[in-house]
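**Student:** Provided below for reference: sequence and predicted model.
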Amino acid sequence: MDKKKFARVAESLRKFQRAELKEFENELGQKPVDKVYVDPLEGEAVLETVLSGNTTFLFGRKGTGKSTIISRAQSELRKKQDSLSIYLDVKSINETSQTSSVLSNFSENREVVLEIIQPHILRKAFLIEIFTKLIDELDSICKKTSIIDRFLGRHYKYEELKSEIDLLKERARSGVLHNAELPILQTIEKEVKKRHQEGLKRKDNAELAGEASISKASIKAGLKTEDVEEILDDDEVYEKYSKAVLRTFPYQELIKKLTDLLNELSFSSLVIFFDDFSELTWIEQRLFVDVILAPLNNTSDEKIKLKVAAYPGRAYYGNIDPSKIDILNLDFYHLYKSSDVQTMEQKAIDYTRRLIENRFLAFGIRPEDYFSSVADIKDYYILLFQVSFNVPRLMGHILHSCYLDQVSRNEKITLQSIRLASRKYYENVLFQYFDRKNRYATEPFSRKLDRYNQKLLLKKLTNESKSLKTKISTGEVGGKYFEGLSNPPVSHFTVYPTLEPMLASLELNFLLTKYHEMRDKSGNDVSVYCLNYGLCEDERLAWGYPKGRRDDRSYFVQRCFSYNGVVHQFLASTQTIKCDSCGATYPIEEKEKIEYFDWLCKECKQGRCKVTSLSDDYIKELQNLNEDLKLEEVELDILEILKSEGREMRAGEVSALIDKSHQLVGWRTTKLKENDLVEKESKNNVTLNKITERAKAIYFNDESESNLKT
């Protein structure tokens, strides 16, 4: 038993990283990703799809292997002489643009308030930075490869293109506004002014009667980032805004010059991989597509091929026609969808086996040497699939926990130790998505409220499963169908497809997972979801369905597993429909009727209605929180990693585990040090970070955490 090699296997799976696995080159050779890559489908069908000549959107939750597939595809493309490939980490580029010296000194005598100009300039800086990075990467690749001679012959064209981008960047950083931008920014300010005025009117009607004017100082005092984003959510306002931004960028001309350069270099195509696309805000994402992706996709004469990695349900296509592109979803249900559960599971478990066996083999060890012979090795693959749903990063966390608890002590892994690792991951990582972030993260109130409502919904679903377990055990529901089941599995439930959007955030964060689609006993289409395995372990709920029963295929469609009523009751208690103008509210049951009339308010006939989350209790809870203790979300993530790892860490080590750039981690840890939350120490010219006792006492107090689930 080689403990160190097992630890490296787990580490290679669990890290957020640019998937090339460069830190493992000593063990795996010069091209680690080629050695460890295992395609989710037989015949490397996923890789072949990504390598096709079509624009491709690759969907998957965090850790599903999108970056690994991209890295493997790039490895193949580099072998070709007639094409180039470029990788752009969209999130990192966005972070760099936000933390650089983009914002210069702005004059307060502008025609638009500073709070509207600043985010606008930052968005422009990000878009320019994307194109800058693209050109820089092209230059770097050409200089590193055998095409250097032909590239140098055309280098003047590259320099011309580069100087135009630099000029755009300089204009953005200096805050120069284009004539096309000013009118729409003034429109946005006018809308902010209108909403601010209406809010004050509702607060004190007598004070602001008629057409009372609102000063810029007054707007500034009440203006929040989410106010502007809500205004830009209006399709009509956004369309004007995006067109104005597009007019300030001569992208059509730049793209033409780029394709001309590729032609002169005798390349058939340039493949651009855009990773972490969904990490952008909704407005940034839409602008990114409308200003960058769509023009590249639609006006490059198919010279430029786009490959975009995104989260499920978090993608905007804009003017890109979805019917003309390839769409791949890496979540197991979509990859292995079949008419019956068993066939789907067999395909998924086979991938688990191939992934584990290949990864162990790459490091020169065998799975059989680390898993107890008390159970068959196939049983371990089945359980690893169930606790991770084939998400390599989750699998890495499970194996890392097993390393700490068993392998490091020369003990072999058992089925029970995998279940315990799943429970620990749920308690220490997944559940913290709700509590620590909601308590201490600096973010828009609407996001906190949405997360709080998700927590309530998950609790309601879990309580329903616990109640159902009791009712089945006592014979209150199910009749003879459940006879002989001493511990009936209640982890899965069904809802109508129309309710799937209500579960999307919980699924994105691995607290729920879509498992299957089928028809219920009434012939209606239903979607089968399941609770996280670790959550079920925590609540002592049996996971799965009874195996070996003659009618086990119909287990999920028993009427007691229909949770449509549960979700509807939750929505009725936590959501309402509210007019953004007069403030009138309507019950959620009237949604379809109001939506039919294009969300027009039937009271004032002017305002637009939208679904709003309600929680008076939570508003009171937030008011009691100490604002001084709040941190940016990334800062909380840094503290969580330093706490969970329990050791001194380099910025690069932390960044690999939280999916942020090491530069950003370095800047944030410096800020945390100033607040006595992180200690920094230099050893052998390397700066190491360690969480302070003060930070542990404030953000990881054992007593407060024990009450998180109540």
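**Tutor:** Noted; the coordinates are in hand.

**Student:** alpha carbons only for contacts and neighbour counts from here, please
**Tutor:** Noted.

**Student:** quick check: chain neighbours aside, which residue is closest to residue 495?
**Tutor:** Excluding the flanking residues, the one nearest residue 495 by Cα to Cα, 6 or more residues apart in numbering is residue 564, at 5.1 Å.

**Student:** what do you get for residue 292?
**Tutor:** residue 127 is the one closest to residue 292 (Cα to Cα, 6+ apart), at 7.3 Å.

**Student:** got the contact list for the residue nearest to residue 495?
**Tutor:** Applying Cα atoms under 8 Å, 6 or more residues apart in numbering to residue 564 gives the contacts 494, 495, 496, 499.

**Student:** select only the buried ones of the residues you listed in ChimeraX?
**Tutor:** A single ChimeraX command is used to select the members of the contacts of residue 564 judged buried by 16 or more other Cα atoms under 10 Å:
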select :494,495,496
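
**Student:** which element follows the helix or strand that residue 219 is a member of toward the C-terminus?
**Tutor:** Residue 219 belongs to helix 216-222 when assigned by DSSP states H and E. Using DSSP H and E, the next helix or strand after helix 216-222 towards the C-terminus is helix 225-232.

**Student:** got another one to weigh against that:
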Amino acid sequence: MDQELLSVASEIEKAFKSLIKSGRPDITDDENNSLIESLYVDLFDNDYILKQVLDDNHTLLKGRRGTGKSTIFLRAEQELQKSKKMFAIYINLQTCYEEVKSANSDEENLALTKYLTYKNFLTEILKSIQKRFSSKFSSDKEFEDLFKAIEEGKYIDKDFQRSIDVTSIQSQEHKKDIGGKLSLKDVTINAAHNSVDKNESTVSTKVTELRIFSIHEILKRIKEIAHKRGISKIYLFLDDFSELNLDSQKVVIDSLIAPIISSYNETYKVKLAAYPSRIYTGNIDSTKLPSYALDFYDAFEQSSNTYVDVEVLAIDYIKRTLTRRLEIYTENQINLEEIFDLDRAPLEEYLKTLFNCSASIPRSLGFILNYAYLSSINKGNRITIENINTASIKYYEENILADFINDVRFKQSFYDDKDLLDQLAQKNLMDKIIEKLFNVKREMIDQYQKGTLKKQIFVDSLKQYRKGSMYWLPTSHFFINQETEKLLKTLELYFIVNKFNEGSSREPGKKISYYGLNYGLCLLKRIDYGRPAFRRTYDYWRQEEFNLNEYIPRVISNIEIIKCESCNKIYDETEYNIYLNYKRCFKCTEENTVRVTNKFQTKFKKKIEEWHEKRLPDSYINILRILYNNIDVEMTAFEIGTQIDRHHLSVTQAMRPLVSNNYVRYKERDKRYYKITDTAVTRFFSDTLNTIE
């Protein structure tokens, strides 16, 4: 047992857990001083990404969850606060969207939802600007007068007047909320008439005018006031953009962001954070909104000559990140080399394994190291490769897979066909890819044992890595033509697959992309990960056995089923085209009974209904997720709030329905300490899809 390691174990744990924080990860020391400036590690030398966020251009940061977008924004804000000529406004767009959903539960009211999105986002900008100005200029009559005028409705945009039909299911006491004048707190709606049915539960309202505050005039006036006080630039940090659905993103971009970019270039600087493949930019000129990737391949491939160079840069980023965290949290009492068992493997192997299992994503790295900590450092032992592997499986099962198949807030790539590639179809696609790659290994070993394996590259691998009756033959990676790789974008968003490389196809004029399955998934499914060390990546991964270019589209096409709802006759495409001319089933002759559906919809109908019953506000799900990730720990509202960027009073308020529904329990000592219940774990985080036959 390493006593020196045990003496700083709690500090090492804090270093690992600090990487897990989501939302506004303002990490502080024991005296509540921010550590972000000292902990910040940029992807590139000389804080290149940070400098792009601080420059005079509008900026789009693209990265999957946990890649550090919010941390970069927070670090940039701290830097801007040092200047008297600039100030920053941070807005969490997911929060705005939550308010829209709770205010408008009728999802069919798309028009009203769009306007509520507009209103909430603009209101959040105004409130943030007002708060920042108030802190910078304690008493400013000119600014107070502006907000008084806004409250009185003097900045209404007449161009946004619309006539729409709204049907709202409301209780009698809330009917008055449909019409009337709403100010900065609400959209202004003038109702022409209300019709109420006899049971007085449904109000059908014809809205003849929907009045929205004009962003143009308000921002122009704010700019004038700011310039008088020596403020030349106002930075708008817009986080969690991809948490919005496509319709809401269109509202925010077309009605708000695009006008700011085109009309207020010298004063307002838009800094947007989003997920790759889940972002709408409308007609914004890409030269006016340059994007910077944070996922390792997209980030490093432009500055690298080969994939090996990409990997070296990604591993170096992990090394720099962990080195800095340990330096700060342990006050230089322990270094990176001392937390790993170097008697069993060199440091380079540990870092390579961490790259494989985390894809250089800081939050993933934090989860895996925190899980590994419990089975090693917490017991006075150094971390081993086995600890990391076990932690990778745990992270995959309890975080990645749970989010992917059970989270009712499922986020699809905008490349997906919403009717076809839903959550269930994506799970089927994942299963089929796993099955295919596992079978490649099994078939190669079978051929090798029979002496019929012809490809020397596989023969050499099986010879070199055989241990007794055990063979090591990696089949974790595959390739697909770039024109069809969009089919993988949702799986990539959920870390089921990661993009590793690009190359030339054997088909003239086409390019291919290389993907790898999640490392923890491979360990769980007994798929060997990586490639033989004696072979170049390009040689091994490019073998035709790993070509899924036809396989993946075929899996997707098989998701559809054409069937008569009356007699269950299955149609092929040719038969269906003939049916469309006559609209009578070939078998039962019933009219208009043949439908094209997702074949999983019937099989999983009950499960879909259960998911809808589980719907909770996103903020509640986030709280449960934090408690689930810390399932053996009691947490205070303050501790939870720091990880989800919410005030502790907001967390306490959310706990009331969570406790009453038996999703959370607590013990009261000096304050309340919360834990997730088995009911919530089973309902929200159990692997339900794997139990369905």
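**Tutor:** That came through, no problem. Predicted, not measured: the structure shown is a model, and the values here were computed from it.

**Student:** on that earlier part again, need the counterpart of the residue nearest to residue 292 of the first structure in the second structure.
**Tutor:** Aligned counterpart of residue 127 of the first structure in the second structure: residue 118 (TM-score structural alignment).

**Student:** in the first structure, what stretch matches the helix or strand hosting residue 369 of the second structure?
**Tutor:** Using DSSP H and E, residue 369 of the second structure sits within helix 362-374. Here helix 362-374 of the second structure aligns to the first structure at residues 392-404, judged by TM-score structural alignment.

**Student:** how about the matching stretch: buried residues?
**Tutor:** 392, 393, 394, 395, 396, 397, 398, 399, 400, 401, 402, 403.

**Student:** what's the most distant pair in the residues you listed?
**Tutor:** The two members of these with the most space between them (Cα to Cα) are 392 and 403, at 16.1 Å.

**Student:** show residues contacting stretch 209-222 of the second structure.
**Tutor:** Contacts for stretch 209-222 of the second structure (Cα under 8 Å, 6+ apart): 115, 119, 122, 143, 146, 150, 153, 155-158, 160-163, 187-191, 256, 259.

**Student:** what residues of stretch 565-581 of the first structure count as buried?
**Tutor:** Neighbour counts over stretch 565-581 of the first structure (16+ other Cα under 10 Å) mark 567, 571, 574, 575, 576, 577, 578, 579, 580, 581 as buried.

**Student:** can you tell me the element the corresponding residue of the second structure for residue 257 of the first structure falls in?
**Tutor:** Residue 257 of the first structure maps onto residue 221 of the second structure when the alignment is built from TM-score structural alignment. Secondary-structure assignment from DSSP H and E places residue 221 of the second structure in helix 215-228.

**Student:** right, and the helix or strand after that helix?
**Tutor:** Once helix 215-228 of the second structure ends, the next helix or strand along the chain (criterion: DSSP H and E) is strand 233-239.

**Student:** average distance between that following strand and the first structure?
**Tutor:** Once the two are superposed, strand 233-239 of the second structure sits an average of 1.0 Å from its aligned residues in the first structure (mean Cα distance after the TM-score superposition for the first structure).

**Student:** which residue range of the first structure does that strand align onto?
**Tutor:** Strand 233-239 of the second structure maps onto residues 269-275 of the first structure, going by TM-score structural alignment.

**Student:** any idea how far that stretch is from the chain center?
**Tutor:** Mean-position distance between stretch 269-275 of the first structure and its chain equals 20 Å (Cα atoms, centre = their mean, to the nearest Å).

**Student:** average offset between the helix or strand hosting residue 516 of the second structure and the first structure?
**Tutor:** For residue 516 of the second structure, the host element (DSSP H and E) is strand 511-517. Mean deviation of strand 511-517 of the second structure relative to the first structure after superposition (mean Cα distance after the TM-score superposition for the first structure): 0.5 Å.

**Student:** elements contacting that strand?
**Tutor:** In terms of contacts (3 or more Cα pairs under 8 Å, 6 or more residues apart in numbering; DSSP states H and E), strand 511-517 of the second structure is packed against strand 477-481, strand 497-504.

**Student:** helix/strand/coil for the counterpart of the residue nearest to residue 495 of the first structure in the second structure?
**Tutor:** Residue 564 of the first structure maps onto residue 549 in the second structure when the alignment is built from TM-score structural alignment. What DSSP: H, G, I helix; E, B strand; the rest coil gives for residue 549 of the second structure is coil.

**Student:** helices of the stretch 251-400 of the second structure, residue ranges please.
**Tutor:** Residue ranges of the helices in the stretch 251-400 of the second structure, as given by DSSP state H, counting those that start in this stretch, are 258-263, 296-300, 307-329, 347-358, 362-374, 385-395.

**Student:** grab the longest helix from the first structure for me.
**Tutor:** The single longest helix within the first structure, with elements called by DSSP state H, is helix 114-144.

**Student:** which residues of the stretch 51-200 of the second structure fall in helices?
**Tutor:** Assigned by DSSP H, counting those that start in this stretch, the helices in the stretch 51-200 of the second structure fall at 69-80, 93-103, 110-136, 141-151.

**Student:** to residue 637 of the second structure, which of those lies closest?
**Tutor:** Of all the helices of the stretch 51-200 of the second structure, helix 93-103 sits nearest to residue 637 of the second structure, with 18.2 Å by Cα to Cα.

**Student:** the closest one: how far from the chain's middle?
**Tutor:** Relative to its chain's centre, helix 93-103 of the second structure lies at 17 Å (Cα atoms, centre = their mean).
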